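> how does the following fold in three dimensions:
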Amino acid sequence: MPLHVPPAPAPALRSVLAALGSPTAVREARTPALRSVQGPLSPELPLPVHVLERITAGDTAPRTRLAAWRFLIRSEERAVAAADTMLTPDGWAFSHFFEGPYLASTELAVRQAEASTSAYQARLLSIPELYMLTLWLHGDTDADASGGTLAPTDVLVPLAPAPPGIAAHRPHRVADLLPVMTLRVTPGPLLSSA
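Predicted coordinates for the structure are as follows:
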């Protein structure tokens, strides 16, 4: 498999396992699917979640920051929820459970990436300015997963729902998608009413 999924920090995994083992955490989660599932639950496919701080014109290598580790929560053969962890002064800690369209979209994008002939390190990239989440396929499979520089040859796969005009599940090189994203967030000229 050419797709490399970096190992999550052990405290992040332990915090998710503890939350899954807590009837209170599961019962109070805003995830009907998680509350109604019968049988064992397991956290799988840990992905570092990076946030693109700001998109600016001429920014050839935008930097990101590691914001979370996300785990898909499986019951038998399907993902029923996801769990995010966050970095606290004491280390990685469970943040929350959630569900929604990004679960199935993440699984589909990962399956597509696994079929690729190129080797990549899997990450998630959130682009708040566009309300967009992508599977980030980083070209350096041995890189520290907490590092956050987008290489022009890295590949971004927008997850569904994607912003209007950007096709979900279509891989784009960063060098090709970055100008489109920059154009989307750059304010246009003001129209005069004269």
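> C-alpha from now on. contacts and neighbour counts both.
Fine.
> for the chain, which segments count as helices?
Remark: helices assigned in the chain by DSSP state H are 10-20, 23-27, 32-36, 101-114, 174-185.
> for the residue nearest the centre of the chain, give me its contacts.
Central residue of the chain (Cα atoms, centre = their mean): residue 124, 2.7 Å from the mean position. Residues counted as contacts of residue 124 (Cα atoms under 8 Å, 6 or more residues apart in numbering) are 47, 48, 49, 50, 133, 134, 135, 136.
> for residue 131, same thing?
By Cα under 8 Å, 6+ apart, the neighbours of residue 131 are residue 163.
> what's next to stretch 89-109, contact-wise?
Residues outside stretch 89-109 that contact it (Cα under 8 Å, 6+ apart): 9, 11-12, 15-16, 19, 29-31, 33, 72, 79-87, 135, 157, 159-161, 169.
> please check those residues and keep the buried ones.
12, 15-16, 19, 29, 31, 72, 79-86, 135, 157, 159-161, 169 (16 or more other Cα atoms under 10 Å).
> show me those that map onto strands.
For the buried ones among the contacts of stretch 89-109, membership in strands holds for 72, 79, 80, 81, 82, 83, 84, 85, 86, 135, 157, with DSSP state E as the criterion.
> that older thread, to residue 56, which of the helices of the chain lies closest?
Across those, residue 56 has its closest neighbour in helix 174-185 (6.2 Å, Cα to Cα).
> please give the structure of this sequence too, so both can be compared:
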Amino acid sequence: MPLHVPPAPAPALRSVLTALSSPTAVREARTPSLLGAQGPATPELPLPVHVLDRITPEGVAATRLTGWRFLIRCGDRAVAAAETMLTPDGWAFSHFFEGPYITSTERALRQAESVTQPYQPRLLSVPGLYMLTLWLHGDCAADAATGHPAATDLLIPLAPAPPGIAAHRPHRVSELLPVLTHRTLPPTPPLLGSPA
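Now for the predicted structure:
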């Protein structure tokens, strides 16, 4: 089943195209694979990046949109990614980067293509665990900038994943959220006068 990739805001895409055409922006990016790329570089597969801020007492994941990420393709492979951010003046280019999340994102998207149910792909960052997941949202018509993971949505942890969480293994939100809750909550301090 094809994924329903949401369209990125036009100003976000324009800012990435402008950065790609700027020799200064590419040179200062410190991305050797982008600097050494042969042929034209094109931004593809825009994915909204949401950050998991907290998990409510009711077990709802409170998220917020922080940007849009584009895979930068040269020829037949992605060589880097470009991230945009929302500023008071609108969407703006933030930075280029490379690393393991580029190939891991491509792999997770290929995995998601084989799922029979249609999904809207997003990225979900869990800063407390240094974790990034491909979030497959079940409401394909939803505004990609809003919402929170539903219990039946799928999360595919990208590699490298935190210890004890298998990368590229799809999990229902209802299964993975309790694990994330347990791992990201601060430990309860001991009561005064109780043994440590």
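> ok so, going back, residue 174 of the first structure versus the residue nearest to the centre of the first structure, what's the distance?
14 Å (Cα to Cα, to the nearest Å).
> now residue 17 of the second structure: closest residue in space that isn't a chain neighbour?
Closest residue to residue 17 of the second structure apart from its sequence neighbours, by Cα to Cα, 6 or more residues apart in numbering: residue 43 at 7.4 Å.
> run a quick neighbour tally on the one you found.
Neighbourhood size, residue 43 of the second structure [other Cα atoms under 10 Å]: 19.
> ok, it - contacts?
13, 16, 17, 70, 71, 72, 73, 82.
> any idea how far it lies from residue 157 of the second structure?
In terms of Cα to Cα, residue 43 of the second structure sits 23 Å off from residue 157 of the second structure.
> and for residue 129 of the second structure?
From residue 129 of the second structure to residue 157 of the second structure the distance is 11 Å (Cα to Cα).
> so which of the helices of the first structure comes closest to residue 60 of the first structure?
helix 174-185 (7.8 Å).
> distance from the closest one to the second structure after superposition?
Compared with the second structure after fitting, helix 174-185 of the first structure has a mean deviation of 0.7 Å; criterion: mean Cα distance after the TM-score superposition for the first structure.
> got a list of contacts for that helix?
55-57, 60, 129-130, 150-156.
> of all the ones in strands among the buried ones among the contacts of stretch 89-109 of the first structure, which two lie farthest apart?
Greatest spacing in those, by Cα to Cα: 86 and 157 (23.5 Å).
> which residues touch residue 55 of the second structure?
Counting by Cα under 8 Å, 6+ apart, residue 55 of the second structure makes contact with 61, 62, 181.
> repeat that for 6 Å
Shown in contact with residue 55 of the second structure (Cα atoms under 6 Å, 6 or more residues apart in numbering): 61, 62.
> and it, how far is that from residue 145 of the second structure?
Distance, residue 55 of the second structure to residue 145 of the second structure, by Cα to Cα: 19 Å.
> residue 130 of the second structure too?
In terms of Cα to Cα, residue 130 of the second structure sits 22 Å off from residue 145 of the second structure.
> likewise for residue 33 of the second structure?
Residue 33 of the second structure sits 30 Å away from residue 145 of the second structure, taking Cα to Cα as the criterion.
> cool, and residue 30 of the second structure?
Distance, residue 30 of the second structure to residue 145 of the second structure, by Cα to Cα: 29 Å.
> want to throw the helices of the first structure into CSV with distance to residue 192 of the first structure?
Formatted as CSV, the helices of the first structure follow (distance: least, Cα to Cα, whole Å):
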stretch, distance to residue 192 of the first structure
helix 10-20, 53
helix 23-27, 54
helix 32-36, 50
helix 101-114, 40
helix 174-185, 21
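> among the ones you listed, which comes closest to residue 120 of the first structure?
Each of the helices of the first structure was scored for nearness to residue 120 of the first structure using Cα to Cα, and the closest is helix 101-114 (8.3 Å).
> pull up the aligned stretch in the second structure for that closest one.
Across the second structure, the stretch matching helix 101-114 of the first structure (TM-score structural alignment) is residues 100-113.
> what residues sit buried inside the matching stretch?
101, 102, 103, 104, 105, 106, 108, 109, 112.
> any idea how far stretch 17-30 of the first structure is from the middle of the chain?
What separates the centre of stretch 17-30 of the first structure from the centre of its chain is 22 Å, taken as Cα atoms, centre = their mean, to the nearest Å.
> repeat for stretch 186-194 of the first structure
Counting by Cα atoms, centre = their mean, stretch 186-194 of the first structure comes out at 35 Å from the chain centroid.
> now do stretch 133-141 of the second structure
11 Å.
> what are the contacting residues of it?
By Cα under 6 Å, 6+ apart, the list of residues contacting stretch 133-141 of the second structure from outside reads 119, 120, 121, 122, 123, 124, 153, 154, 155, 156, 157, 158.
> for it, buried residues please.
133, 134, 135, 136, 137, 138, 140.
> now render those as CSV, adding distance to residue 186 of the second structure.
As requested, those are arranged in CSV below (distance: Cα to Cα, whole Å):
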residue, distance to residue 186 of the second structure
133, 22
134, 25
135, 24
136, 28
137, 28
138, 31
140, 34
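> so which of the residues you listed is the closest to residue 188 of the second structure?
Once Cα to Cα is applied, the member of those that ends up nearest residue 188 of the second structure is residue 133, at 27.2 Å.
> if anything else comes up later, I'll come back, but that's it for now.
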